[in-house]
Structure formats: C-alpha cells, structure tokens
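A.B. asks: Pasting the sequence and the predicted coordinates here, then a few questions.
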Amino acid sequence: MSVLCTVALSASVHAQTLPKPVGPVILTVSGNIGNKNSAQGAEFDAAMMDAMAVSQIKTTTPWRKGVVSFSGPTLKSLLKLVAAHGQTLKMTALDKYEVTVPAADAEQFNPVLARKINGVTLRLRDHGPLFMVYPFDALPALQTDVYYGRSIWHLAKIVVE
C-alpha cells in the first residue's frame, strides 16, 4: 500500500513578509511557495538564516569523529516561513550535488539546517554555509545510506514540488 503525503506548511493565515537579503544570498527556496521576497522565490542571506529560531542536534555522523553538535534553523521552520506546499524538495549544493527529499521528512524527522558545528559557524571548507543534518543517534533507523545521502552540505537551493 502506498501512502501519498503532501506537506502544507503555512506560517499563518497571513504570510509573514520576508525581508530582502542585504548580504550575499546563501539559500534560495523556490517552486510551490507562497511567501517570496524576489523573482527567484525566497532568498536568504546568512543574517536572515541566523535570525531564525535555532535548534540543535547532537549526533554522530559518518563525516565527523565522535558526537557533534549541529545548530541552526529546522527545515520545518524554513518551509513554514516560505509557506511551502508540496511533496518533494529538490535540493542542490554549491558543488551541484542534488538530492530529492520527501517534504514529509521535515515533519517526521525535523532535520536541522546547520549553520554551526560545536558552536563554530560553518565555513565553506567545513561543509557550510548550510548543512542539513538528521538526528541519527536519536533515531537509529536513519543511520542508512538513504538518509546520509539526504544530508546535503553546501546547501544552496531548495525547489518545492
């Protein structure tokens, strides 16, 4: 049996107005979104991402030694802010790596769009400026190549479909 899940995450009855980025754009969200701040969709600079509520995931990963603290806004809160509605998220990294993530992952697993690792802001050489991380230790079922592959670093674009 197949279950079809559509995620409809709206900020409220009246969408919150997104400011325009002042600094360099680090993330563009486009596609099926209701809250935009540019012709490209919803663009975010580092300050805008840092102004969002911060969540933290402490977990081990295949890419780092030991337990690491990843902090930043959640994917769920970002999708809510842009009033996203769709079933899939096509994510693209700065190096052109692409992965398609079910939109339901935002609700089900609450991954973090990490801006910091162990309190230090991610630089490009550290997988920044954005690195989507799942709570691997809290949910051991996520410790598979499928979810490791969805943990995209250098995240630059999300297209909601």
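C.D. replies: Thanks, I have it. Numbers count the residues shown, from 1 in each chain.

A.B. asks: Going by C-alpha atoms from here, please, whenever you check contacts or count neighbours.
C.D. replies: Will do.

A.B. asks: how far out from the middle of the chain is stretch 128-137?
C.D. replies: 8 Å (Cα atoms, centre = their mean, to the nearest Å).

A.B. asks: Presented hereafter is structure B, for comparison with structure A:
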Amino acid sequence: MALADDAFLKIKGDGCCDGKGEVVLTRAEFEALPQTEVKTHTPWTEGHHTYRGVLLRDLVRIYGLKSLEVKAVAINDYWASVPLEDGQLYPVLLAEKQDGKVLTLRNKGPLWIIYPLSEYPELNKEVYHSRMVWQLTALESK
C-alpha cells in the first residue's frame, strides 16, 4: 500500500480490497496491473489517439468492488457516477498514457477514464462524455 506522497489512485468501498475497505496504489502498482490499449477519439482531443491503462472491469475484479457504480473523483473534486455495467459491456479504460506518453496534469492526467467512442458509436453521447473523468485520483464504490 502506498504512502500519501506516492498516492496515484485510491480505491475504496464496501467489500473492497480483501475486506480492508480501501487501497491506495502507487503508479508502479497501477502499471503492474494488466494493461490494455484503446484507440479512440474524444470530444477534447483532435484525431485518434492510443490510450494505455487498466480496464475498469479488471479493477472491479481485482479489488472486489461490489456496487453497481463507482464515484470517479478528480483532483479538483469534480466527480461522476460510472455504472460498473459500462465496464462489463465496453472496454472502459483508466488511462495513464496517451500515444505512449504519461498523462500529466496539463493533459488530463494522472488518469483519465476513456470510453471507446470510435469503436462503439453509441457511446458518443453527452451521458458517456460526462463519465470520462480526467485528472482522476479516486474510485469510490457506492
């Protein structure tokens, strides 16, 4: 478990993390999880980009989240409810890299929830755009 200075992503909620209720991952711990790439466009970027990170469904499985949705919280306290069903139906990604480069605060990092808008045109709607939280720091099981 990470110390506060090394915190990259906090995951918390009932049933989470072998009954501990919370885990704080470092970037290295996050990068050690199964990695996936999604190539897509977004409303906030030009053209298609390749995003790399961890699938939401993998985080749910690995850390035992048992709710129907998570509260995705950004650095600035913006948050959105993300139904876990989205992650089962689609390859929703917690991206830490864009085109091989680490996402920074200036370009929506450290983590950005990416929906595969190009592969699944039905996702290219405001309801899904609002769930694409950038500068993500926490997932809270609701």
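C.D. replies: Thanks, I have it. Worth saying up front: this structure is predicted, and the values here are computed from it rather than measured.

A.B. asks: Aligned counterpart of Ile152 of the first structure in the second structure, please.
C.D. replies: By TM-score structural alignment, Ile152 of the first structure lines up with Val133 in the second structure.

A.B. asks: residue closest to the middle of the second structure?
C.D. replies: Nearest residue to the geometric centre of the second structure (Cα atoms, centre = their mean): Leu94, 2.8 Å.

A.B. asks: Report the separation between it and Gly19 of the second structure.
C.D. replies: Going from Leu94 of the second structure to Gly19 of the second structure by Cα to Cα, to the nearest Å gives 23 Å.

A.B. asks: just to revisit the earlier point, dump the residue contacts of the match of Ile152 of the first structure.
C.D. replies: Contact analysis of Val133 of the second structure by Cα atoms under 8 Å, 6 or more residues apart in numbering lists 72-74, 79-80, 112-113.

A.B. asks: One more: Ile113 of the second structure?
C.D. replies: Counting by Cα under 8 Å, 6+ apart, Ile113 of the second structure has contacts 92-95, 131-134, 136.

A.B. asks: Compute the number of surrounding residues for Asp105 of the first structure.
C.D. replies: 19 (other Cα atoms under 10 Å).

A.B. asks: three-state assignment of it?
C.D. replies: Following DSSP: H, G, I helix; E, B strand; the rest coil, the label given to Asp105 of the first structure is helix.
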